[in-house]
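Colleague: structural data only, the sequence is not supplied:
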């Protein structure tokens, strides 16, 4: 398209017809390239308005300067708006920015998609708008428009476009009728005021606030103001001062008059984006303290993870939850660029966050976005990792006679596989054993036979690269999931066309096999309602909110055709069910499962499997 653009821009002044040779001389392309570019454009059925036509005298330009500009803008839109997410963003923006009614048929033309596609997209858009307290008004023969208060429209816009900040700043500023330089001007205004008042805002919150202010400027220029802001939380004098300073700076720079209600709007965002900082001192409200204790109690009841006396976690959550409650109360969003990685790598911690979201909903009757759950999960993952390290302070004594290199290999293996620090791994020769207090060590591992008796069990290994079993610990082969596969829970037949039907059919089969009881489906759907379990790679990992089975089992379903789970297509369904006795290994098993399902090559191998025996071999890592 860039070559075609240069060819069309070669037409200067009043000259409307140029030969391939003339266009070649101006553009620097060969005559063959010129002819091919124009021919490809003329034969492309998706390009309805042709900017050039071929005549006996040469190539005739059919559009004026503005029409040429519009033509390439349309082609650029077409190139950028092909996937569902981009179409969804575009449709929402059009509805939020347009005061008049818009017809779906016009949106279909703008996006170069069929009427059926735009109807399907619009159903998802409508649900998205409802989540942001906005409704769709339909007027026969006129089209559709969005209705709702100004605050809800702004929050929806920012949530819909925040991803552009890192990927397409130019488009984001253009949507707000601004230039990229304006982003940096507003960034400077915020930084200056935050430094002046010694006020701390997270980096994500800072960038998010810039988008709010850019859109605020755009709306005010068009005469769209906030009528009122209901403030239910106490806003400090510092936050009000900063908000007023920011508003005054914006008024001077952009020559606009901003109403007082906008000060409250900015103040609320400062309250919701404020970062906890130890130097400021933290005043933990009684309600927040009670909420955290209630959350951790529920986590203990559901997952048997005990955080009830973890002060580091309590403090970190308190710092985060105070401003988070403000955000969810007023429908504010805080983008989470780490969300996908958190859901994949910190599966157990994310489940803790899901349980927290249920408690918060019961308390405030407000649902929490996946982005917020991701931030809570980070806090819980830190606590989980700390507990794992704390619970694995075993001391090892390595007895080697084949040289320092072998000892170092063995040390590295134990360190990596057992998560043991170097300080808890010591070395000794056979001679030194007689002089060492062996009672200080939990495990003695030897590569050579000890020729005398010692009053402690020794674990012998013949091959430094072989597996080592140490009670409930295993080295080298971390593959354990295969032990929980069951021929009765491997499905390759068609189980339905929707998420609900697929889950219903899986649960029915598990009920028939007496693997799970009739409440399983209800518990799985309850968990799905809190946060979707699709993770990409056409994979979903549904699981019950709080239900245990008699025996831990991994259920696998390979669907004949991909289905839409919530936002993404899913073909592989992995349902991990735990017995209460195996809760201690759920983190380990979940991590192994995530390692598999995020590997596209592994999924391709799974695709080829039709028998349970081959499935078992795949999970064992056998070739």
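Modeller: Looks like it came in fine. Values in this document were obtained by computation on a predicted structure and should not be read as measured data. Residues are numbered from 1 along each chain as shown.
Colleague: contacts, neighbours, all on C-alpha from now
Modeller: OK.
Colleague: all strands in the stretch 401-550 of the chain, in order from the N-terminus.
Modeller: Counting by DSSP state E, counting those that start in this stretch, the stretch 401-550 of the chain has strands at residues 425-428, 443-446, 458-460, 469-470, 473-474, 485-491, 534-536, 539-540.
Colleague: please name whichever of those is nearest to residue 259.
Modeller: Each of the strands of the stretch 401-550 of the chain has some distance to residue 259 by Cα to Cα; the shortest is strand 534-536, at 43.5 Å.
Colleague: ok, and what's touching the closest one?
Modeller: Outside of strand 534-536, the residues within contact range by Cα atoms under 8 Å, 6 or more residues apart in numbering are 340, 343-344, 540-542, 565-566, 568, 570.
Colleague: 10 Å - rerun?
Modeller: Strand 534-536 is contacted by residues 340-341, 343-344, 528, 540-542, 564-570, 572-573, 594, 597-598 when judged by Cα atoms under 10 Å, 6 or more residues apart in numbering.
Colleague: and the comparison structure, right after this:
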């Protein structure tokens, strides 16, 4: 019906319409990696297509494009038809290496028989050597589950591993991770009849309600899938085996009783017999869900609820985050409860090697970058303490708790921070100090007093403004309020105005020699090496700094969408906080996203500064499509700063 570029443009227009925003031509050209002229031709082609289906593209001169729909039913039918076409293409012969790896995983997971290399090559219309190359990636995925690809001469290939791990792998790679709703669970693979899926769902809902177990929608659908896979595997005589001592431990758990009730109801409805180990398998899934949603209990009751090691582990995690990022959330009671309650099922998930999906991961990384960084630190502490590997999905869930705590802190009144500059001596400085304290109270935090000649030693990024009794001609990154030594009403009014004025944003974290515009690089590695070498030449970073940045990228890519990436070292390493910025003439692929604006961020080690203001500034770039497009056009530093600060 339409090519992939047209489909991409339509998706962007639909998303923009739902957000009541406009999409620029430059943005569409960049995400499809084509010229502006090609993008305009694509737009004409899309408009012609839409005109036959109750919609069209409206061009707003000098601004961009927006979707118009005058026949909702006709337009909805078009979207459904396009979705089916896309699904058919995906269900056809895989034509990319990624698609072939997915296909090979499914074929191997869904058979109990040996499969010959020649047959797989014929199915995919590729050579044996290509299949062998693809199987290397298949093996890497299987290793995560402790599954091996057994090769037997004259027979072929077959998967070998624990049944429970095979099922976890099936759940992850047979179902599309993005389609978790009940009505989509059975569309991609007829594991069991749709009617049986509905029965399983109703049984689960009934039992978890009776036992007071709380499941999210994602966890519910995940459990439905695992029980459906269990039914299919049991019918083909493949049973889960669990070590005897582990089985005894599970049977003693509260969740085992709920699992037993679920199994008895399913056995009666589906005419299938579950052995005891299969009941334990379902109990494992219930153990891997959040069981309590209340946060109104006191600390003593929380410690009773938790396993004895979880509560102190939570405190250690929060202390680690506080020591590195100084977020001021260490004693947030609701955060302590939330992390503690999350860790109990998380530890059970890792005990049994269960896979966890987080459909909100991309949104969390984009909208809560500071919380996600804190969660990365939490994950590192947990890995060290528990000797387990914390994956990106789990980090995303931890970030939700931390993000909520940051938002709660923002709701509290935050005082403005200032420094007093006074040339007439300690007495007059103290006079200004006490007058300000009596007038503004808790609304103002006075960091101290200083002489003019020592002003260059003051860390400006820790302050909101400076109050000075003498004129200051130096160009400073924050506002300077000149007042009389004996503060009068006019002085107080000027200070009040500055405290209420939020328009004084500055680029205090970067400078001209750290900004590189319109560069020609082809890969993420080239960009990072270039920025790292420049920072090292300027003496801002030590050798190994960029290696730490690559280490952080390996944990979770820092591409946030909207063509923006904000890479940084895995731990604070430098003596100051700064940005080094690079814009590119053409977008590059950064893991799975296109990137054209790179802000290499370094945070001061052992900093006591509140970084929320800085992250808010970066968040403005991540969220503002129009701003990014304007910044990408800038050809010199002065133009860049004007655009960034909204003075364009």
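Modeller: Now that the structure is in, tell me what you want to look at. Please read these numbers as outputs of a predicted model, since none were measured by experiment.
Colleague: CSV for the strands of the stretch 401-550 of the first structure, including mean neighbour count?
Modeller: Below are the strands of the stretch 401-550 of the first structure laid out as CSV (neighbours: other Cα atoms under 10 Å):
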stretch, mean neighbour count
strand 425-428, 16
strand 443-446, 20
strand 458-460, 15
strand 469-470, 12
strand 473-474, 13
strand 485-491, 17
strand 534-536, 19
strand 539-540, 22
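Colleague: check the contacts of strand 534-536 of the first structure for burial and list the buried ones.
Modeller: 343-344, 528, 540-542, 565, 568-570, 572-573, 594, 597-598 (16 or more other Cα atoms under 10 Å).
Colleague: going by distance to residue 446 of the first structure, which of those wins?
Modeller: When these are ranked by distance to residue 446 of the first structure (Cα to Cα), residue 594 comes first, at 34.0 Å.
Colleague: now the host helix or strand of the closest one: buried residues?
Modeller: In this assignment (DSSP states H and E), residue 594 of the first structure forms part of helix 586-597. Neighbour counts over helix 586-597 of the first structure (16+ other Cα under 10 Å) mark 586, 589-590, 592-594, 597 as buried.
Colleague: distance between the ends of stretch 437-448 of the second structure?
Modeller: With Cα to Cα, to the nearest Å as the measure, the ends of stretch 437-448 of the second structure fall 12 Å from one another.
Colleague: which outside residues touch it?
Modeller: Contacts for stretch 437-448 of the second structure (Cα under 10 Å, 6+ apart): 413-421, 429-431, 433-436, 462-464, 466-467, 492, 495-496, 499.
Colleague: and what of stretch 338-348 of the first structure?
Modeller: 303, 305, 336, 349-354, 370-375, 377-378, 380-382, 384, 533-536, 586-588, 590-591, 593-595, 597-598.
Colleague: equivalent range in the second structure for that stretch?
Modeller: Per TM-score structural alignment, the counterpart of stretch 338-348 of the first structure in the second structure is residues 360-370.
Colleague: for residue 417 of the second structure, which non-adjacent residue is spatially closest?
Modeller: residue 445 (4.7 Å; Cα to Cα, 6 or more residues apart in numbering).
Colleague: tell me the average deviation of the longest strand seen in the first structure from the second structure after fitting.
Modeller: In the first structure, with assignment by DSSP state E, the single longest strand is strand 553-564. Here the mean offset of strand 553-564 of the first structure against the second structure after fitting is 4.1 Å, by mean Cα distance after the TM-score superposition for the first structure.
Colleague: and that strand, what's buried?
Modeller: Buried, per 16+ other Cα under 10 Å, within strand 553-564 of the first structure: 553-559, 562-563.
Colleague: tabulate those residues in TSV, adding columns for distance to residue 328 of the first structure.
Modeller: Below are the buried residues of strand 553-564 of the first structure laid out as TSV (distance: Cα to Cα, whole Å):
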residue	distance to residue 328 of the first structure
553	37
554	36
555	36
556	36
557	36
558	37
559	37
562	34
563	31
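Colleague: in the second structure, what stretch matches stretch 201-212 of the first structure?
Modeller: Aligned by TM-score structural alignment, stretch 201-212 of the first structure corresponds to residues 215-226 of the second structure.
Colleague: of all the strands of the stretch 401-550 of the first structure, which one is nearest residue 127 of the first structure?
Modeller: strand 534-536 (18.0 Å).
Colleague: residue range for that closest one in the second structure?
Modeller: The aligned range for strand 534-536 of the first structure is 559-561, by TM-score structural alignment.
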